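> Build the 3D model from these lines:
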Amino acid sequence: MTLKNPISGFLLFFWLFMAFCCNNKGAMLSESLRQNAVQELDSVMENQESWVTVHAAEYKIGLGYPEGVKEAFLEEQRQRGSQSPYRIGIWRVLAQSDPALANEYLEKITKAFQDRQGTDRVHAAETMAKLGQNLNEWAPEATREVLAGPINSLYVYTLWSTLQGTASAAGVSALMDLALDRELGDLVRMQAAYALRNEGNITQWKELAAEARALPEGAMEKVYLLSAAYIHAPVSEKGGGTWKSIRDELLAYAKSPGKAERMEMAIALGKSGLPEDLPVLVELLENKYPPLEEGKRDNAIIKPEDQADIRATAAYGILTLERSQTYSLAFGDWLVVLCYLGGMLGIGYYFSKKNKNEKDYFLGGGKMNPVAVGLSLFATLLSSLSYLSYPGEMVKYGPVILSGILVFPLVYYVVGWFLIPKFMKLRVTSAYEILEINLGVSIRLLATFFFLSLRFLWMGTIIFITVHTAILAIFGFDSKYTLLISILLMGITIFYTTLGGLKAVVFTDVIQSGVLMGGAILTLLVVSYSLGSFTSWIPGEWLGHWGELKLGLDAMERLTIGNALLTTFIWYVASSGSDQMSIQRFLATENLHTARKTFGVSLLTNFVVQFLLGLVGLAVLAYFIEFPQYLNPGETVASHADQLFPKFILVGLPVGISGLVAAGILAAAMSSLSSGLNSTSSVISEDLIKRFTKNYKAPKNQMSRVRNLSFFVGIFALFLSVLISKVEGNLYDVIVKVVNLFVSPLFVLFFMALFVPFATARGTFVGGLLSVAVAVAISFYKIMGIEVLFILPVSLIVGMVSGSIFSYFDHWLLGNKETMAKRSREAAIFKASRESQQ
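Reported below is the predicted structural model:
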């Protein structure tokens, strides 16, 4: 079989996929054991009292089973909300179960902490730390006072709270000193070890272990030191001598007469145990270790309510241990992915034989099929960034972002009838030749700088997010191989792009469009099957973690319906009207009609796929709400929204389908990277090399030169991907902050060059620079409280208004006659004269 028959090749690909389409993803727990553990938590919360119910409720929330918690504790608040210190526990549970009112309960807890005569200050400080709240921010004066005072329980928990939201190595070190200080009381050391157990990035686990093993049996802090050491032992040390000794001592606590010891052991095994520890936890759940007979040890008898607390903690340990299970792609998945990557390389090689000159490479000969080019444009604009971020955005913030697709008809009209006709009048290789014709060389060079900055950052972001969010999670590679994986991803893309040029890009984009849509549809089908129907995953109400639904325009709100419509409209118009990757595809068609058809196909495909990806977000949200056992310890659907789709690919899809969807993500990344390589190489060649090379002569081997140029573009994008990791925010925010910085500023230049007759180069230059400055100020400094999703509209308005004002003054007051209208007329006369001579 050869690439002369690509359809048969992909039929083989599909057959291989179907051959391995069987699910072998086994579960650690049986369904009956899982249900028993969940039912135990429900029973304890409903039938016990006071802090035992608080523990069970928090376990339920943390494990993703919040049903009934909010209602139960609202009733507790009505009946016992004034009892100190139990009221702190009630507020703690309600703050976690009702995010919309969390601040209200946090303020109550803070007031209790600030009450110097209160009886529940210690509980308040501990609760704020457990909830991840920094008392330095809520009550700075009281916090400073406590930390300047004596070292006691209040001191320990207040110090622990000040670590939240920071990366304070000094604070962790201070807790470590408290836990290891033998001159302090047992209670303070125990509480410090308990705080360390709940923190991350503890490297001194061996010191904790050594201190614990040096303590006599019965020492209050011993089990907490062991637990902290066991939980923070690195994976590389598991199985070593120190780790084994810690584990053996922890397991001995299964028969301890003390409730706290059994509970702490269960939590440690749940967080960092092995599958073979499961029977110990099951025996605790089933009360296989009875308490000592009365009189054996003072105050050591485990009361019925204590037994309930132990059973709930054992259930928590069992369900947490299950979440430590790892999943990986099966052989069939790997085969699908490898076949796909091999196909991409083969396509590049095939089309390399079809390119005869530079026009073939950059524009595909100028007579490409408009439907194919439209699909290519869709695949370019809907990169792996969108494929990963749209479902995550839907999970975390709800369907508001999806409402933006309602503005697509207006986008089609504006681009198709106001922008595309302008571009098709001038048959150019680089879109920025248009700017030079109307406004001069300086604006063309500024546009070149904007475009290259935009696309280099865009490609760097694609590499970074595809590798970190998808490839590491799905393929199970260690993070230390991140750079190597990034090089491999870019290397394959460079190879088939630099071989085949735009023809290879468009052909692979068409295939990748099908893979993208197929992956989304398969996800919806699998979730529907798993949950019982096609409608079971559609929320029946607006979920609490989505925040309040708002309709109008508001720059101070992250997202409203009006914001989504405006941002989507501006992004599509600005990208289509200024981006070389879009204009390049318009110019690759034969005429105005086919160019409009190209854009229409792209927009229609975007509509379908964005809608599908929005549904995918709702589907995976419902899936993980229904099956929270697949989330890692500490993960929730809200806190790890961006990771749900990649995780679902592993745990939810059958073998073969997982590989196909993983290939879809690689497809989306390589599709966009290939288009970025081709278009940036085109701009560098036309706008920089040819312009600034004295006595430029076309090389004898033009294709070799443009291929080398694409290679160096890819290397630079790879370098930028390393820097993207320093940008803060969730996946969607990072994309907006980095990728959209230059979208509006670039379109400002085209707007001035096409629609403002009195526009001058100097006025346009100032408008473009001010637009960038505003975009950066909003993105990284949140100037005037404007949210990052308003980068596009605000920077666009500032650029257009300032560019027009400065051009007006430049033309009418300073007498600059070199306006857009004048230069356009001169260019038209020159073109007509040249055509008549020919």
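
> drop to CA atoms for contacts and neighbour counts, all remaining ones
OK.

> Now stretch 417-430: buried residues?
419-421, 423-424, 428-430 (16 or more other C-alpha atoms under 10 Å).

> ah, wrong one, I meant stretch 426-442
In stretch 426-442, the ones that count as buried by 16+ other C-alpha under 10 Å are 428-441.

> Show me those residues that map onto helices.
The members of the buried residues of stretch 426-442 that map onto helices under DSSP state H are 433-439, 441.

> Export the residues you listed to a markdown table and append columns for distance to Phe716.
As requested, these are exported to a markdown table (distance: C-alpha to C-alpha, whole Å):
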| residue | distance to Phe716 |
| --- | --- |
| Glu433 | 25 |
| Ile434 | 27 |
| Leu435 | 26 |
| Glu436 | 27 |
| Ile437 | 30 |
| Asn438 | 31 |
| Leu439 | 30 |
| Val441 | 25 |
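
> between those, which is nearest Ser682?
Glu433 (12.0 Å; C-alpha to C-alpha).

> can you give me the helices in the stretch 651-800 of the chain?
Here the stretch 651-800 of the chain has its helices, by DSSP state H, counting those that start in this stretch, at 657-683, 690-692, 702-724, 731-739, 743-755, 761-781, 791-808.

> want to put them side by side, so please do this one too:
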Amino acid sequence: MDLSLIDLVVFLSYMLAIILFGASFYFKKRSANDYITGGGRLPSWAIGMSIFATFVSSISFLALPGSAYLSNWSGFVFSLSIPIAAILAVKFFVPLYRGIKNPSAYYYLETKFGAWARTYASICYLLTQLARMGAIMYLLALPMNVMFGWSIPMIIVVTGVSVLIYSIMGGFEAVIWTDAIQGIVLISGALACLLIIMFSMPEGPGQVFTIGAEHDKFSLGSLGFSLSESTFWVILIYGLFINLQNFGVDQNYVQRYLSAKSDKEAVKSTLLGSLLYIPVSLLFFFIGTALFAYYQAMPELLPEAYSGMDQADKVFPYFIVSGLPVGMTGLLIASIFAAGMSTISTSINSSATIILTDHYKRYISPDVSGKSEMRVLLFSSFIMGLLAIIVAIAFNGVESALDAWWALSAIFSGGILGLFLLGFIGKNIKQKYAAIGVALGVLVIAWMSLSPVILEEGMRFRSTFHANLTIVFGTIVIFLVGFLFSAIANRKN
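Presented below is the predicted three-dimensional model:
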């Protein structure tokens, strides 16, 4: 499949425009505070769109329609947990971080448990971001490779360098404003795609609902209580814990809380960004169901190479190239890149912030000058972007990059949420018991993540729990061990 000249022009024009727009912020007078939080003067709607864009990656853009095409809307249950986490965020987390007035999400952990907790959490965060950026760039390259035959390493390098240019030159303001634009492009492209699918149905848009209902495509999954299957309850609980982690201890979100003009504006942006994801994720699931109905009604339009259920993730990219009008294909490809680029730019900026605040200023030069802070931020952004490109290329050839990302993210990030909740909810928690809790929690997380990969089915000590419960059990173990040990010690005293 080849892009038409018009589609190629649309796509390349978008990429160039985003890079130039983001890089234009370089010419504004900036301090380290501007580079990290935009000087705390950004409008709430733009911050909200950036929070939304952080939620949506190229993984979501391609995987959610693929999931709905393959099965049903069970994955949408994840989105239903967001309002609960968002309410907790605006009530507790936003005031907490704006009150501390420290750009690092992990400074709070140091005030509770000492320097080790901050260092541990920040290193875990950096490793998670590297894995995340690498997985997103690699998974972004896959459909482009399948559709057009473009080299995977080439796509990764071009994407990484493009984001790196405007992330380094423009800082946090560039990240926020490009995220806002890319969020709008993403939603517009997805809406246009859905409308084209529905109005291309032989019997009209209503046929999508008819075929979808016949094949039980609108189901939210089993209501059973099995802990080894992807039931409604397993996804809901998983979603709640993941979103608590996002809002409570993720540097990407904390920087956005601090970039708003006031506490009220920070609350508005958090609610806008988080709640906007719910209808947009629904839109992606609807696209998957609509595609299923489209190719059920007109099976001759889908080549045999894409008809197998194991090819579900490739059906949407195929439709983008083959089923859309000229020009629209370029816009949709730009939307996919927009989703990936917004997530990567966020990770680069927040990672550089953590390197400066939690490592350079904490251990190397506490009294670093403003110019030196900027040099550290720029150099750190460059190194993280370069490492992310290398990680993405290393993913090339992995049997399942998505599975590898889930396993890595569970191991690296699960312990941070448990430690944060222990400090936030617990009182008089002893440092050593918090450390014991983290050690045991990480062991549980590692066992649940790795034993299904290492051990064959039916073997002893192989976890039978669903992978989504990894962060749930790990977090609970850390919290309970630290809390109970401290309570027993305090009672003895």
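
> care to give me the TM-score?
Overlay of the two chains. TM-score (TM-score structural alignment, normalised by the length of the second structure): 0.92; 482 aligned residues with a C-alpha RMSD of 2.3 Å.

> CSV for the buried residues of stretch 417-430 of the first structure, including distance to Leu94 of the first structure?
Converted to CSV, those look like this (distance: C-alpha to C-alpha, whole Å):
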residue, distance to Leu94 of the first structure
Leu419, 54
Ile420, 56
Pro421, 59
Phe423, 59
Met424, 61
Val428, 63
Thr429, 62
Ser430, 59
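
> So which of the residues you listed sit within strands?
Within those, no residue falls in strands by DSSP state E.

> before we move on, the earlier item: TSV for the buried residues of stretch 426-442 of the first structure, including distance to Leu381 of the first structure?
Converted to TSV, those look like this (distance: C-alpha to C-alpha, whole Å):
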residue	distance to Leu381 of the first structure
Val428	22
Thr429	20
Ser430	18
Ala431	17
Tyr432	19
Glu433	22
Ile434	22
Leu435	23
Glu436	26
Ile437	27
Asn438	27
Leu439	28
Gly440	29
Val441	28
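
> Next, give me the two most distant ones among those residues.
Pairwise distances across those peak at 17.7 Å for Thr429 and Leu439 (criterion: C-alpha to C-alpha).

> Where is the longest helix in the second structure?
When the second structure is parsed with DSSP H, its longest helix is helix 152-198.

> what's the angle between that one and helix 328-354?
Interaxial angle, helix 152-198 of the second structure versus helix 328-354 (axes from the mean of the first three to the mean of the last three C-alpha atoms, to 10 degrees): 130 degrees.

> Name all residues that make contact with the counterpart of Ile176 of the second structure in the first structure.
Aligned by TM-score structural alignment, Ile176 of the second structure pairs with Val506 of the first structure. Counting by C-alpha atoms under 8 Å, 6 or more residues apart in numbering, Val506 of the first structure makes contact with 372-373, 375-376.

> Which of the residues you listed sits closest to Ile521 of the first structure?
Among the contacts of Val506 of the first structure, Leu375 lies closest to Ile521 of the first structure (C-alpha to C-alpha), at 17.6 Å.

> what's the counterpart of that closest one in the second structure?
Mapped onto the second structure by TM-score structural alignment, Leu375 of the first structure lines up with Met49.

> now its match, nearest residue through space, not along the chain?
The spatially closest residue to Met49 of the second structure, leaving aside those adjacent along the chain, is Ala180, at 4.9 Å (C-alpha to C-alpha, 6 or more residues apart in numbering).
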